[in-house]
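[1] Generate a structure from the sequence data that follows.
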Amino acid sequence: MANSKRTIFTVFVLTVMSLLNNMDRVTVSGVLPDIKKAFDLNNGQAGIIQSVFIISYLTFSPVFGFLGDRYNRNTLMSMGLLMWASVTFASSFVAKGKQHFWLFLLLRACSGIGEASYGIIAPTIIADLFTDRKRTTALALYYLAVPIGSALGFLVGTFVAKAAKTWRAAFWVSPGIGVVTAVICILFNENPPRGNAEVNSNVTDNWHGFRATSWITDIKAILKTRTYVLSSLGYACQFFTIGALAFWSAPTLYYLQLSITGHATLLQTGLYFGIILCFGGIAGVLTGAGAASYLKENVIKEGDAIVCAVGMATSGISLYLCLVFGEFSIVIAWVFVFMGCFAIFLLTTPITDILLYTIPPARRSTAEAFQIAVGHLLGDAASPYIVGAISDAITINKSPVAQSYALRYSLLICTFVCMLGCGFHLFASLTLVNDREKMLRLIGDNDVLVDDQQVVSENSDILQEKTPLLR
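    Below is the predicted model:
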C-alpha cells in the first residue's frame, strides 16, 4: 500500500487541481450581476455562460477518459491545466458590449476543455495509490476541494473584484496558481501503473484486467454494470441541482435580501454564501465518507448507495423549505441553504467509491469520463439556462422583489430532481454488492466473467485483444 511522502504529495497536488477547478466554476456566479451589466444580458442569456462551459467539459471528458486509460496521466493533466489557466486569464480582457459576448462564451468553452483533463484523470490516480478505507479517506480529502474551492471562488472573486473595482479581476487569481501546479505535477507527481493498489494490497496477484481494450469494448462492459448506470443517473440529478444552485444561489439570495431589508451588496452575499458553502460542504464530505465507511463495514454493504440516497432526499427537502419560507426571513433562508449544502455534499465521496470498486482498473478513466459526461449532459449543462429561462418567463420586471420571486420559484424544479436522484440511488443499492463481487472476480480469478459469459482468463478478450501496453 502506498504511503510514501511522494504519494501524500501527489494527493495534495491533485487536491489543489480540484480546488482550482471548483473555484473557476463559481467565480462567474460571484460577479454575475456585473457581468450581466457589462454584456447587457437577461437571466436566460446569463445562464448560457455556464451551459457553454459545461457542454465543452462533457464533450471532451470521454476524450480524456480514453487517453487517461492509455497514456501518461501527469502529462495530460499538466497540458490541460496550462490551457485552462491561459484562457481563463484571457477571458478577463474581453471588451464589454453585447457584440463581444460571443468571445467571452468561446473562452469559457475552452476553459471547459482544460478542466476536463485533470477533472477526469485525477481520481483514477488516487484509485491506483490506495484501496479500501485508505482510498475512501484519500478521496474524501480530495473532494474537500469541492466545497472549499467553490467557497473560495465566491470569496476571492467578489473580494478581488471589489478591491480592483472591476469584475475582470475575479479571473486573475487562479490562473497563476494553475501554472505553478501544472509544472509541479509533471515534475514530481507519482504516476502509478493501472491497478497498482489492487496488486500491492493482494486483492489479486496478477495483472489480469489491467490492460486496455478498445473504447467500444470498454463502453459495452461499463453499461452492463447496472449499479454504475443507476448511480450515474443519480449523479446527473446531483449535477443538475448543484449547477443551478452554484450559478443562481448568490443572485437569488442577493435579490431576496434586497426585497426583505432594502439593503444588500454582492460582497456581503458572496461572503455569507461562501462561508456557508465552505463549512457546510466540508461537513458534508467528511460526514458522507465516514458514514458510508461505517455502514459498509458494520451495518450494510450497500452503505455508499444509501448515503447517496439520503443526501439527495435531504437536499431536496432543505431546498424546498428555503425557497418557500425564505421570503419571511433571510435568516431562515440561510439556515436551509446550509442544510442543503451539507446534504448535497454527502454524496461526493461515496458516489466515486462506487465507481472505483465496480469498474476494473483499466476502464476507470473511461467510466469516470462517461459518468461525468452523462452527469453534465443531463445535469448542469442545461440547468442554469433552464432556471434563468423560467424566471424570465415568470417576469421581466427588474425590481429586487420581482427577481427574487421569479428566481426562487424557478429553482423549485431542483427539488423534484433531488427526489428523482434519491430513487436512482435506492435502486443502485439493490445491485451494488453483486456488481462489486463481479469486478473482484474479473481482476482476481482464473475463471472470470467477461461480457456476461464464463470464460477462462487465458481466452479473455481483455488479455487477447491487440492493444498498446499501458504507460
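
[2] contacts, neighbours, all on C-alpha from now
    Noted.

[3] my guess is residue 140 meets residue 287, correct?
    No. Using CA atoms under 8 Å, residue 140 makes no contact with residue 287, being 9.5 Å away.

[4] which of those two has more neighbours?
    Shown here are residue 140 and residue 287; by other CA atoms under 10 Å, residue 140 has more neighbours (23 against 20).

[5] please give me the structure for this one as well, since I'd like to look at both together:
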Amino acid sequence: PIFLQKAHILASGSEDPKEKTNVSLYFGIVTCGAGILGVLLGSEVARRYRKINARGDPIVCGIAVLLALPFLFSVLLLSKDHLILTWIFIFIAETLLCSNWALISDMLMYIVIPTRRSTASSMLIFVMHLLGDASSPYIIGEISDFFRDGADDNLTQWVSLRNALMLTPFIAALGGAAFLFAAMFIVQDRRRAEETIE
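    Here you go, the predicted model:
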C-alpha cells in the first residue's frame, strides 16, 4: 500500500493521514474481493477445461499469471496519474493471480502419494512464504532504497518504489512459464502417483 499511498499523494497533492488509511483500506477490500473471485473463477475454469484437456490445471494457472502481466505493468506505470484505472487494474491483476491458489493445492494432492502429502504441503507453504511474503518486502525495500539514494520527496520515493516493483512482473512471468512447463509432465506425474497408491 505504500506505493499506492505515494501515488495518491502525488495525484491529489494531499498528505492527509486519513487518506493513507483509506488507501490501505481500499487495498484490503480490493485484495479480499479479488482473492475470493480469483479462487472461484480459477477453480471453475480449470474444472471445465480439465474435461477436454487433462493438463488443464497448470495451463489455467500459467495463462492466468501471464494474463496478469500487462495489468501489473499498467498499475506501476499509471498509478500516479490515473488512480481509478489503477484500482481497476489491481483488481484484475489480483483476481488473475489468485485464480491459481486452489489449483496449486489440488495439483499437489494428486501428484503426491497420500503418505507424503502433509510433508509436500508443508514444504510448498514454506517455500511460497520464504520466496514470497517473507523475503520480497526486504528485497523490494533494498532495491527501492538503492534507487532513492537518500532522497526524501514523495516523487522520488514513488519512482524508486515503482522501479523496484518492476521486478514483480518479470518474476510473475517466470512463474507463468513454470506452470506451462509443468503442464508437460502433470499427466504422467498423476498417473505415477495413482499407480503407486494401487
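
[6] Need the TM-score between these chains.
    The TM-score (TM-score structural alignment, normalised by the length of structure 2) is 0.93; 194 aligned residues with a CA RMSD of 1.3 Å.

[7] mind listing what residue 162 of structure 2 touches?
    By CA atoms under 8 Å, 6 or more residues apart in numbering, the residues touching residue 162 of structure 2 are 3, 76, 77, 144.

[8] could those be laid out in JSON lines, adding distance to residue 192 of structure 2 and neighbour count?
    As requested, these are exported to JSON lines (distance: CA to CA, whole Å; neighbours: other CA atoms under 10 Å):
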{"residue": "3", "distance to residue 192 of structure 2": "46", "neighbour count": "18"}
{"residue": "76", "distance to residue 192 of structure 2": "43", "neighbour count": "25"}
{"residue": "77", "distance to residue 192 of structure 2": "46", "neighbour count": "16"}
{"residue": "144", "distance to residue 192 of structure 2": "46", "neighbour count": "21"}
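
[9] Please identify which two of those are farthest apart in space.
    Taking CA to CA, the two most distant members of the contacts of residue 162 of structure 2 are 77 and 144; they sit 15.6 Å apart.

[10] re earlier: in TSV, list the contacts of residue 162 of structure 2 along with secondary structure.
    Compiled in TSV, the contacts of residue 162 of structure 2 are given as follows (DSSP: H, G, I helix; E, B strand; the rest coil):
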residue	secondary structure
3	helix
76	helix
77	helix
144	helix
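
[11] what about the nearest residue in space to residue 145 of structure 1 that is not next to it in sequence, neighbour count?
    Nearest residue to residue 145 of structure 1, sequence neighbours excluded (CA to CA, 6 or more residues apart in numbering): residue 19, at 4.6 Å. Neighbour count for residue 19 of structure 1, taken as other CA under 10 Å: 25.

[12] next one: the one 10 residues further on
    Residues within reach of residue 29 of structure 1, counting by other CA under 10 Å, total 27.

[13] which residue lines up with it in structure 2?
    In structure 2, no residue is matched to residue 29 of structure 1 (TM-score structural alignment).

[14] where's residue 29 of structure 1 relative to residue 229 of structure 1, distance?
    Distance, residue 29 of structure 1 to residue 229 of structure 1, by CA to CA, to the nearest Å: 31 Å.

[15] got it, and residue 112 of structure 1?
    With CA to CA as the criterion, residue 112 of structure 1 and residue 229 of structure 1 are 24 Å apart.

[16] ok, the two, which is more surrounded?
    Ranked by neighbour count (other CA under 10 Å), residue 112 of structure 1 and residue 229 place residue 112 first, with 30 against 18.

[17] Quick check: which element contains the more buried one?
    helix 101-127 (DSSP states H and E).

[18] Packing partners of that helix?
    Contacts defined by 3 or more CA pairs under 8 Å, 6 or more residues apart in numbering; DSSP states H and E place helix 101-127 of structure 1 against helix 5-30, helix 43-68, helix 73-91, helix 132-143, helix 364-378.

[19] closest one to residue 235 of structure 1 among these?
    Here helix 364-378 is closest among those (CA to CA), at 5.7 Å.

[20] the helices in structure 2, which residues?
    For structure 2, the helices defined by DSSP state H occupy 2-12, 17-50, 56-78, 83-98, 101-111, 117-129, 136-148, 154-165, 167-183, 186-197.

[21] And for the fifth one, what's in contact with it?
    Put plainly, it is helix 101-111 of structure 2. By CA under 8 Å, 6+ apart, the residues outside helix 101-111 of structure 2 that reach it are 39, 42-43, 46, 57-58, 61, 117, 120-121, 186, 189-194.

[22] Just to confirm, what residue range of structure 1 does that helix align onto?
    Counting by TM-score structural alignment, helix 101-111 of structure 2 pairs with residues 348-358 of structure 1.

[23] Excluding chain neighbours, what is closest to residue 339 of structure 1?
    residue 318 (6.1 Å).

[24] how many other residues sit next to residue 111 of structure 2?
    Residue 111 of structure 2 has 18 nearby residues by other CA under 10 Å.

[25] now do residue 125 of structure 2
    When neighbours are counted by other CA under 10 Å, residue 125 of structure 2 registers 12.

[26] how close does it get to residue 55 of structure 2?
    23 Å.

[27] cool, residue 40 of structure 2 as well?
    Counting by CA to CA, the gap from residue 40 of structure 2 to residue 55 of structure 2 is 19 Å.
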